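Chemist: sequence first, then the predicted structure:
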Amino acid sequence: MTPARLSMAYSPCPNDTFTFHAWAHGLVPGAPEVDVTYADIDVTNGLAERGGLDVLKISYAALPWVLDEYALLPCGGALGRGCGPLVLAREAHTPADLAGRVVAVPSERSTAYLLFRLWAAREIPGGVGEIRVMPFHTIMPAVRDGVVDAGLVIHEARFTYHEFGLVSLADMGEAWEADTGLPIPLGAIIARRSLDLPALAAAARASVEHAWSDPAASRDYVHAHAQEMSPAVQEQHIALYVNAFTRELGDEGYAAVHALLDRAADEGLVPRVSREALAFPGR
């Protein structure tokens, strides 16, 4: 049974505000009203682990720790191609030169960091020296200013890192796609298992479709929450991260999620997750 009003958390990034604008503003007929908390991915991952909210956007990498209480919804999330996290530095050098260095990451439970760990196990003999968790929008300035030696960045950093005088050492998405042939699973939408999951999935799907049918309707909402981003970059961000997988994971999307979590479990980085735990009712 789903109450008439739910608590929900997602990031202030353009892909999330674009995707959920219609639902958050009561434009999806029959959908429960939502009280929205805007927070970076490290915060929403923690909120999910504490079980504090009804519906959340989290990292796919955080799923193994929350699936007892939450179910993965098959829509509303972020997967794609050509949209992987980047490893940035002030100057070009080889990945092996990161050995013993300080690297900033957006969350220890982020998909970006999980992909980085899988990549670094092959490319950085001996491993990095220190991992430092920072809000994602502070990582590029920290790299630029020498606070850290390199940074693992997500979201719109793909479009703006040149403005900070930085260079890309590696693209985690390119490495993943070359290795698996699958899209990159980044952000997942989860909901309490005690709720009406099909109804919530339908609300998320309808919100995506509303956003696509009337992109201008969400423009002010997206702009109000975007963190120091030009309208042109906001549009690039949405075009890259809101795609067919946002509307429906489908077989390829589920295959990507299974591959990520299976590989991470094989390396001892996350608990093993069964197919049943990831399955959506009726699928």
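Modeler: Arrived safely.
Chemist: could you use CA atoms for every contact and neighbour count after this?
Modeler: Fine.
Chemist: and the one residue sitting closest to the centre of the chain, how far from residue 5?
Modeler: Ranked by distance to the mean C-alpha position of the chain (Cα atoms, centre = their mean), the top residue is residue 187 at 3.0 Å. According to Cα to Cα, to the nearest Å, residue 187 stands 23 Å off from residue 5.
Chemist: could you say which helix or strand holds residue 9?
Modeler: Assigned by DSSP states H and E, residue 9 belongs to strand 5-10.
Chemist: how far off centre is that strand?
Modeler: Remark: strand 5-10 is offset 17 Å from the chain centroid, using Cα atoms, centre = their mean, to the nearest Å.
Chemist: and that strand, what does it pack against?
Modeler: Under the contact definition 3 or more Cα pairs under 8 Å, 6 or more residues apart in numbering; DSSP states H and E, strand 5-10 sits against strand 33-38, helix 41-50, strand 55-59.
Chemist: kindly recompute the last result at 10 Å.
Modeler: helix 14-24, strand 33-38, helix 41-50, strand 55-59, strand 184-192 (3 or more Cα pairs under 10 Å, 6 or more residues apart in numbering; DSSP states H and E).
Chemist: in it, which residues are buried?
Modeler: The neighbour-count check on strand 5-10 (16 or more other Cα atoms under 10 Å) flags 8, 9, 10 as buried.
Chemist: mind putting those residues in TSV, distance to residue 193 included?
Modeler: Formatted as TSV, the buried residues of strand 5-10 follow (distance: Cα to Cα, whole Å):
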residue	distance to residue 193
8	14
9	16
10	18
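Chemist: which strand or helix spans residue 112?
Modeler: According to DSSP H and E, residue 112 maps onto helix 111-123.
Chemist: that helix packs against which elements?
Modeler: Counting contacts by 3+ Cα pairs under 10 Å, 6+ apart, helix 111-123 is packed against strand 55-59, strand 86-89, strand 102-105, strand 150-153, strand 167-171, helix 172-180, strand 184-192, helix 250-266.
Chemist: run the last query once more with 7 Å
Modeler: If you count contacts as 3 or more Cα pairs under 7 Å, 6 or more residues apart in numbering; DSSP states H and E, helix 111-123 packs onto no helix or strand.
Chemist: outside of the helix or strand that it is followed by itself, list whatever touches it.
Modeler: Where DSSP H and E defines the elements, the next helix or strand beyond helix 111-123 is strand 130-133. The contact list for strand 130-133 (Cα atoms under 7 Å, 6 or more residues apart in numbering) reads 101, 102, 103, 104, 105, 106, 107, 108.
Chemist: alongside the first one, take a look at this:
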Amino acid sequence: MKLTLGFSPCPNDTFIFHGIANRKVDTEGLDFEIFMADVEDLNRTAFEGKASVLKLSFHAYAHVSADYLILDSGGAIGRGNGPLLVSKREIKLEDIDNLLIAIPGIYTTANLLLSIFRPMAINRKVYLFSDIPDAVSDGEAEAGIIIHETRFTYRAKGLIQIADLGLLWEGMTGLPVPLGAIAIHRGIPENVAVSVNRIIRRSIEYAKNNISETYEYIKQYSQETSDDVIRKHIALYVNNYTEGMGQEGREAVKDMFRRAADAGVIPVPGQEIFLSPDIKKGL
């Protein structure tokens, strides 16, 4: 069976999917057709409902939950790894409502978190995530939300942190922050979906056991090719929740959806959103 598989060129995704993309692990007879795209492009691909399996923001998932289920493995959930709000000057979070803020996409979880914490900060402009530090540094935007590799390099642009939206989330909920999910189309049989989840976990294990080889693959696509940046990126975004989100991860997702729906940011998912809450079913 052939499945399309989409993910971003960011180090955590290429780390996770190297084993699959380069046929290093057993794919249980499944044939994956790989495509890469920026996170917001992946989100919009999910809206079209054409991809079999793809990485997407949890914000976007809430809008496509009728078509996709969230897999247990491969996602980005964690503590201390949320989006950062930055600027060239010291600004209090409560004073940003009238500023032009650069965001990495309408349907990114970064934008959702901004809507939760500063709903009146509506003057937002979309940039490719890697262009946001320059946009803020050059004065095109007065503040910006940074994600992925730029989280580790923004200070070199003369920028300072205004707020850590992930830590604000953790402080408010006590839960890890859900950033990105791996979702599979509901039209795919459950036994195949379970196999995909198992294959992703196998690919993660392969990457951990073959670091040098995996880094060479990562560097082909990463915005930053420094070993130090790549190592920090993977350490932050590939964690225990990546191998399996578990009960706490699922609670964090449901809590985010509840709060965002109450704020009018997303529709309320109308059905079961996880492949299976029972991790004993071969996940």
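Modeler: It's in. Owing to the predicted nature of the structure, the values given are computational and were not obtained by experimental measurement.
Chemist: give me the TM-score for these two chains.
Modeler: Taking TM-score structural alignment, normalised by the length of the first structure as the basis, the two superposed chains have a TM-score of 0.93; 274 aligned residues with a Cα RMSD of 1.3 Å.
Chemist: circling back to that earlier point, the residue nearest to the centre of the first structure maps to what in the second structure?
Modeler: Matched by TM-score structural alignment, residue 187 of the first structure corresponds to residue 180 in the second structure.
Chemist: what's the answer for residue 69 of the first structure, then?
Modeler: Using TM-score structural alignment, residue 69 of the first structure sits opposite residue 67 in the second structure.
Chemist: with residue 22 of the first structure instead?
Modeler: Aligned by TM-score structural alignment, residue 22 of the first structure pairs with residue 19 of the second structure.
Chemist: could you report the neighbour count for the nearest residue to that match once chain neighbours are set aside?
Modeler: Closest residue to residue 19 of the second structure apart from its sequence neighbours, by Cα to Cα, 6 or more residues apart in numbering: residue 203 at 4.6 Å. Neighbour count of residue 203 of the second structure, defined by other Cα atoms under 10 Å: 26.
Chemist: repeat for residue 210 of the second structure
Modeler: By other Cα under 10 Å, neighbour count at residue 210 of the second structure equals 11.
Chemist: kindly report the same for residue 175 of the first structure.
Modeler: 16.
Chemist: how much space between it and residue 266 of the first structure?
Modeler: 18 Å.
Chemist: what do you get for residue 6 of the first structure?
Modeler: Look at residue 6 of the first structure and residue 266 of the first structure: by Cα to Cα, they are 36 Å apart.
Chemist: quick one: closest of the helices and strands packed on strand 5-10 of the first structure to residue 253 of the first structure.
Modeler: strand 184-192 (7.4 Å; Cα to Cα).
Chemist: what's the spacing between stretch 101-120 of the first structure and its chain's center?
Modeler: The chain centre lies 13 Å from the centre of stretch 101-120 of the first structure; the measure is Cα atoms, centre = their mean.
Chemist: list the buried residues of that stretch.
Modeler: Neighbour counts over stretch 101-120 of the first structure (16+ other Cα under 10 Å) mark 102-120 as buried.
Chemist: now which residue in the first structure aligns to residue 237 of the second structure?
Modeler: So, by TM-score structural alignment, residue 237 of the second structure is matched to residue 241.
Chemist: same question, residue 41 of the second structure
Modeler: Match for residue 41 of the second structure (TM-score structural alignment): residue 43.
Chemist: any figure for the gap between that match and residue 5 of the first structure?
Modeler: 22 Å.
Chemist: residue 97 of the first structure now?
Modeler: 51 Å.
Chemist: same check on residue 141 of the first structure?
Modeler: Counting by Cα to Cα - residue 141 of the first structure and residue 5 of the first structure are separated by 39 Å.
Chemist: need the contact list for the equivalent of residue 158 of the second structure over in the first structure.
Modeler: In the first structure, the residue paired with residue 158 of the second structure is residue 165, using TM-score structural alignment. Taking Cα under 7 Å, 6+ apart as the criterion, residue 165 of the first structure is in contact with residue 90.
Chemist: next one: residue 74 of the second structure
Modeler: Shown in contact with residue 74 of the second structure (Cα under 7 Å, 6+ apart): 16, 182, 200, 242, 243.
Chemist: again, only this time at 6 Å
Modeler: Applying Cα atoms under 6 Å, 6 or more residues apart in numbering to residue 74 of the second structure gives the contacts 182, 242.
Chemist: now do the SS call for it.
Modeler: The three-state assignment at residue 74 of the second structure reads coil, by DSSP: H, G, I helix; E, B strand; the rest coil.
Chemist: pretty sure residue 87 of the second structure is touching residue 163, no?
Modeler: No: taking contacts as Cα atoms under 6 Å, residue 87 of the second structure lies outside contact range of residue 163: 9.8 Å.
Chemist: neighbour count: those two, which is higher?
Modeler: Remark: of residue 87 of the second structure and residue 163, residue 87 carries more neighbours, 24 against 17, as counted by other Cα under 10 Å.
Chemist: the more buried one pairs with which position in the first structure?
Modeler: Alignment note (TM-score structural alignment): residue 87 of the second structure maps to residue 89 of the first structure.
Chemist: apart from its chain neighbours, what residue comes closest to that match?
Modeler: Leaving aside its sequence neighbours, residue 89 of the first structure sits nearest to residue 150 (Cα to Cα, 6+ apart; 4.6 Å).
Chemist: now do the same for that neighbour: its match in the second structure.
Modeler: Matched to the second structure by TM-score structural alignment, residue 150 of the first structure sits across from residue 143.
Chemist: ok, residue 176 of the first structure next?
Modeler: In the second structure, the residue paired with residue 176 of the first structure according to TM-score structural alignment is residue 169.
Chemist: count the neighbours of that match for me.
Modeler: The local packing of residue 169 of the second structure (other Cα under 10 Å) involves 21 other residues.
Chemist: repeat for residue 1 of the second structure
Modeler: Burial of residue 1 of the second structure is recorded as 8 neighbouring residues (other Cα under 10 Å).
Chemist: for residue 52 of the second structure, see how far away the residue nearest to it when sequence neighbours are not counted is.
Modeler: Distances taken as Cα to Cα, 6+ apart place residue 30 nearest to residue 1 of the second structure, at 5.2 Å, with adjacent residues excluded. Per Cα to Cα, residue 30 of the second structure is found 12 Å from residue 52 of the second structure.
Chemist: picking that back up, which ones are touching the match of residue 41 of the second structure?
Modeler: Counting by Cα under 6 Å, 6+ apart, residue 43 of the first structure touches no other residue.
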